[in-house]
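J.: Model the following, please.
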Amino acid sequence: MPLPLVHHPAFDALFDEAHRFPMRKFTRLAEILVEDGLVPRGFHEPAPAPVEALELAHDPAYVEAVLTQRVSPTIEKAIGFPVDARVALRSRCATGGTLLAARLALDTGLACNTAGGSHHASRTGGAGFSVFNDVAVAAAALLHEGTLGRVLVFDCDVHQGDGTARIFAGDPLVYTLSMHGERNYPQEKAQSDCDVPLPDGMEDEAYCALLPDLLQHALTQARPDIVFYNAGVDPHRDDRLGRLSLSDDGLAERDRRIIGFFRDRFIPVAGVIGGGYSRDIETLARRHTILHRVAAEFV
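T.: Modelled structure (predicted):
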C-alpha cells in the first residue's frame, strides 16, 4: 500500500514570483511526487476545514475575518501578505489537509500533507506566513470529537512553533516540542512544553545527536495517540531564513529517525512540510519531498 499523501490545487495561492514567500513550491512539490512515482493511486484531496474546527483553535472573530477577507492591516502585516479570497481558501484547504492526513495516519499508521506546519498562527491571529494553525486545528478537532486522547507535536521547523505553544499552553492533552534556531524568528519566544534552542551553524551530526534523548523524553512525557511531525526544511544550510547548516542527507536522517522512532512503537504519525525559503523553486520543492520519500520507507 502506498504512503497516503494529501494535496489540493488550492495549496498554491498563485503569488507573484517576486514575493518573498515561495508559494509556487506547493504546486511543484506535488508535480515532483507524481513524476517520481510516489503517488501511484493519486492524492487524497481534502475538503476545506470547517468553521467549527477552525474555531476550536482560533478566536471566532478572527476566523470570520479571514473567511470574509476582513483581516486587520496589523494582522496582515504580521502574517506577511494580504488575506484575500485565494489566501483564505488556501488556508482552509491546507488546514483541512492536515486534518485529513491525521485521519489517514490513524487508519494506516502514517500519512503526509504536501502543505501544513503554519505554526506561528495563535488563537487571536496569524503571523509569520501563517493564517490558520493547521496542526493545532487538527489536534483540537480530533480531541474534541473523542477520536484520540493525547497528542504530541514534534516541531523541527527552524523557527519556534510559538503559535502552537500558545494555543495549547496549560493543556495536559497536547505536548508541544520545538527544536528551533535560538536566534531566529520569532524574536519573542513562547514557552513550549519542551523547547530546544539551537546555535547558529549547527550541522548534521550535532543535530541528529540530540534526537535519541529528545524522542524518548517526548514519548515519556506525551504518551501520544498521534504525533504531528513538522518537517520544516529551513534548517538547511542553503535556506535564506534558516541560520543552521543541515544538508539534504541530514534532513533525511532527521526525518528517518523521528518517523522511525514512533512507527517502531506503532504510534501514528502525520507529517507536514513546514517552512522552506529559497528563490530556486525546483530545488526547494525537491528538498520538501525528502519528508515524503523518507516516510514512504516505513509503509
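J.: C-alpha from now on. contacts and neighbour counts both.
T.: Will do.
J.: ok, the residue nearest to residue 122 when sequence neighbours are not counted - contacts?
T.: Using CA to CA, 6 or more residues apart in numbering and skipping the chain neighbours, the partner closest in space to residue 122 is residue 163 (4.2 Å). Applying CA atoms under 8 Å, 6 or more residues apart in numbering, one finds that residue 163 lies in contact with 119, 120, 121, 122, 123, 133, 190.
J.: Could you give the number of residues near the last one?
T.: To tie it back to what came earlier, the one meant is residue 190. Neighbour count for residue 190, taken as other CA atoms under 10 Å: 16.
J.: separation between it and residue 3?
T.: Here residue 190 is placed at a distance of 34 Å from residue 3 (CA to CA, to the nearest Å).
J.: Also the fourth one?
T.: Distance of residue 122 to residue 3, computed by CA to CA: 30 Å.
J.: quick revisit: please report which of the contacts of residue 163 has the highest neighbour count.
T.: Neighbour tally across the contacts of residue 163 (other CA under 10 Å): the maximum, 31 neighbours, falls on residue 133.
J.: what about the closest residue to residue 233 other than its chain neighbours, distance to residue 39?
T.: Nearest-residue entry for residue 233: residue 276, 5.1 Å, with adjacent residues in sequence omitted and distances by CA to CA, 6+ apart. Distance, residue 276 to residue 39, by CA to CA: 22 Å.
J.: quick one: which helix or strand includes the nearest residue to residue 234 once chain neighbours are set aside?
T.: The spatially closest residue to residue 234, leaving aside those adjacent along the chain, is residue 276, at 4.5 Å (CA to CA, 6+ apart). Secondary-structure element containing residue 276, defined by DSSP states H and E: none, the residue being outside all helices and strands.
J.: The structure of the following sequence is requested for comparison with the preceding one:
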Amino acid sequence: MLKIAYHPIYKHPLPEGHRFPMEKYELLPKQLLHEGTCDKNNFFEPGFPEEDYILFAHEKDYFERLKALKLDRKEIRKSGFPLSQELVERELIIADGTIKSCHYALEYGIAMNIAGGTHHAYTNSAEAFCLLNDQAIGARYLQNQKLAKQILIVDLDVHQGNGTAEIFQNDPSVFTFSMHGKGNYPFKKESSDLDIELEDGTSDDAYLNKLKSVLPNLIEEVQPDFIFYLCGVDILETDKLGRLSCTISGCKERDKFVLQTCHELGIPVECSMGGGYSKDIRLIIEAHANTYRLAQDIYF
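T.: Have a look, this model is predicted:
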C-alpha cells in the first residue's frame, strides 16, 4: 500500500502576499482523494520526532536557538519565513513524516511525504523556506538505526540542494546528486558529489536525455540500498522561481523514469515533494499529483 505523510499543519498560514504557495499542501491530498488515486487509508499523520534524530543532521546550538525562537534578524530573513512556534512545529512534523516514510518505503518499496524536500537547510542555518533538512535527517536516521548503509539522494528540484550538499560533504556513505538550473538560486552553490547544471530554457528532451544517461550508471556506481527522491515540480516552464522550460508531460516522464528505475532495481525510495511555484495552482497540483499516480501504477 502506498503510504503518504500528511498533517494539517503543512498548510501553516503565512502573511498575505507571501510567495510560498502553502495552499498546495491542502489541495493535493484533496485532489488525490477526489479522483480516487488514494483513499484515507493511504494517508498517515506524522507527529514530533525524537529530538536526537534532528541532531543527526543539525548542530545542537542551531536547533536549540530555532526551538527557542532565538534566531537573529539576519537568520530569520535568510529563512524566508516569519519565525513562529507553529512554523518550528511544522518543520519537526515534516521531518517526522519523512522518517516514518522511510520505514514504509522499506516495507512497501516506496513512500511519500506531501511536504518536505527542505534541501536548503544547512547543519547550522535556515535558508529559502527550509529550516530543517528532512531528507538529510531521514538518511542519517536510517544509518543510525542500521536500516541502510549506502544512500543516494536524487535531487531534481530546479534549485541546487545546497544544504544537503553541505551536510554530507565529508560523508562518503551518502551520495548527493543534484540536477538543477545553472542560473537559478542559490547563486553561490555548494559542491554535491555530482552536480549537473542545466542552462536556462532547457526543455523536455534535453532534460530527460541527460537524466536517463546519468541515473542508471550512477546507481550502478554508488550501489545504494536506499534512495531519497526530491521531486520538485519547479522545473516547469510556468514556474515563477525556475528558469527551465519543461512541460507537465516532461515532468511526469521524469518521475516515471526515476520511480521505474528504483522499482526495477528493488531499491526502496522515499519521495519528498519539494518546490512548485507556478502562478496557476492547478498546474502545481496536477504536476505533483502525477507523481502519486505513477507511484500507484508502478508499485501497486
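J.: Farthest pair within the contacts of residue 163 of the first structure?
T.: The span of these, defined through CA to CA, is set by 133 and 190 at 15.0 Å.
J.: Looking at residue 276 and residue 39 of the first structure, which one has more neighbours?
T.: residue 276 (26 against 19).
J.: Determine how far stretch 160-174 of the second structure lies from the middle of the whole chain.
T.: Offset of stretch 160-174 of the second structure from its chain centre (CA atoms, centre = their mean, to the nearest Å): 14 Å.
J.: just stretch 150-157 of the first structure next, same as before
T.: 9 Å.
J.: Next: stretch 72-91 of the first structure.
T.: 18 Å.
J.: can you redo the contacts of residue 163 of the first structure as TSV with distance to residue 93 of the first structure?
T.: Formatted as TSV, the entries for those read as follows, by distance: CA to CA, whole Å:
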residue	distance to residue 93 of the first structure
119	16
120	17
121	16
122	18
123	18
133	12
190	27
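J.: Remind me what the helix or strand hosting residue 152 of the second structure packs against, helices and strands.
T.: Under the criterion of DSSP H and E, residue 152 of the second structure resides in strand 151-155. For strand 151-155 of the second structure, the helices and strands in contact under the criterion 3 or more CA pairs under 8 Å, 6 or more residues apart in numbering; DSSP states H and E are strand 174-181, strand 226-230.
J.: how big's the offset between whichever helix or strand comes after it and the first structure?
T.: Past strand 151-155 of the second structure, further along toward the C-terminus, the next helix or strand under DSSP H and E is helix 162-167. Between helix 162-167 of the second structure and the aligned residues of the first structure, the post-superposition mean distance stands at 0.4 Å (mean CA distance after the TM-score superposition for the first structure).
J.: can you map out the strands along the stretch 1-150 of the first structure?
T.: Secondary structure of the stretch 1-150 of the first structure (DSSP state E, counting those that start in this stretch): strands at 5-6, 110-113.
J.: Check the mean deviation of the first one from the second structure.
T.: When the second structure is superposed, strand 5-6 of the first structure averages 1.4 Å from its matched positions, counting by mean CA distance after the TM-score superposition for the first structure.
J.: Also the last one?
T.: For strand 110-113 of the first structure, the mean distance from the matching residues in the second structure following superposition reads 0.9 Å, by mean CA distance after the TM-score superposition for the first structure.
J.: And the contacts of that strand?
T.: 3-7, 97-98, 101-102, 104-105, 263, 268-273, 292, 295, 299.
J.: Okay, helices next: where are they in the stretch 51-200 of the first structure?
T.: Along the stretch 51-200 of the first structure, counting by DSSP state H, counting those that start in this stretch, helices occupy 51-57, 60-67, 73-79, 85-108, 134-144, 162-167.
J.: which one of the ones you listed lies closest to residue 21 of the first structure?
T.: For those, proximity to residue 21 of the first structure was assessed by CA to CA; helix 73-79 is nearest, at 10.7 Å.
J.: Where does the closest one end up in the second structure?
T.: When the second structure is aligned by TM-score structural alignment, the counterpart of helix 73-79 of the first structure is residues 73-79.
J.: list the buried ones in that stretch?
T.: For stretch 73-79 of the second structure, the buried set under the neighbour-count rule, 16 or more other CA atoms under 10 Å, comprises 76, 78, 79.
J.: Superpose on the first structure and give me the mean offset of that stretch.
T.: Comparing stretch 73-79 of the second structure with its match in the first structure after superposition yields a mean distance of 1.1 Å (mean CA distance after the TM-score superposition for the first structure).
J.: is it true that the residue nearest to residue 234 of the first structure touches residue 232?
T.: Yes - counting by CA atoms under 8 Å, residue 232 is a contact partner of residue 276 of the first structure at 6.3 Å.
J.: Give me the common contacts of those two.
T.: With CA under 8 Å, 6+ apart, residue 276 of the first structure and residue 232 have common neighbours residue 288.
J.: Which secondary structure state is assigned to the nearest residue to residue 102 of the second structure once chain neighbours are set aside?
T.: Using CA to CA, 6+ apart and skipping the chain neighbours, the partner closest in space to residue 102 of the second structure is residue 270 (6.0 Å). Under the three-state scheme (DSSP: H, G, I helix; E, B strand; the rest coil), the conformation of residue 270 of the second structure reads as strand.
J.: Could you give the number of residues near residue 270 of the second structure?
T.: By other CA under 10 Å, neighbour count at residue 270 of the second structure equals 28.
J.: do the same with residue 180 of the second structure
T.: The burial metric for residue 180 of the second structure, expressed as a neighbour count using other CA under 10 Å, is 26.
J.: Next, the contact list for it, please.
T.: 156, 157, 158, 159, 160, 195, 196, 197, 198.
J.: these two touch, right, the third one and residue 242?
T.: Yes - applying CA under 8 Å as the test, residue 158 of the second structure and residue 242 come out as touching, 6.2 Å apart.
J.: which residue is nearest the middle of the second structure?
T.: The C-alpha lying nearest the average C-alpha coordinate of the second structure belongs to residue 117 (CA atoms, centre = their mean; 2.1 Å).
J.: Now name the helix or strand holding the residue lying closest to that residue once chain neighbours are set aside.
T.: Beyond its immediate neighbours in the sequence, the residue positioned closest to residue 117 of the second structure (CA to CA, 6+ apart) is residue 274, lying 4.3 Å away. Residue 274 of the second structure is part of no helix or strand when elements are defined by DSSP H and E.
J.: residues in contact with residue 93 of the second structure?
T.: Applying CA under 8 Å, 6+ apart to residue 93 of the second structure gives the contacts 7, 46, 47, 48, 49.
J.: correct me, but the first one touches residue 45?
T.: Yes - counting by CA under 8 Å, residue 7 of the second structure does reach residue 45; the two are 5.3 Å apart.
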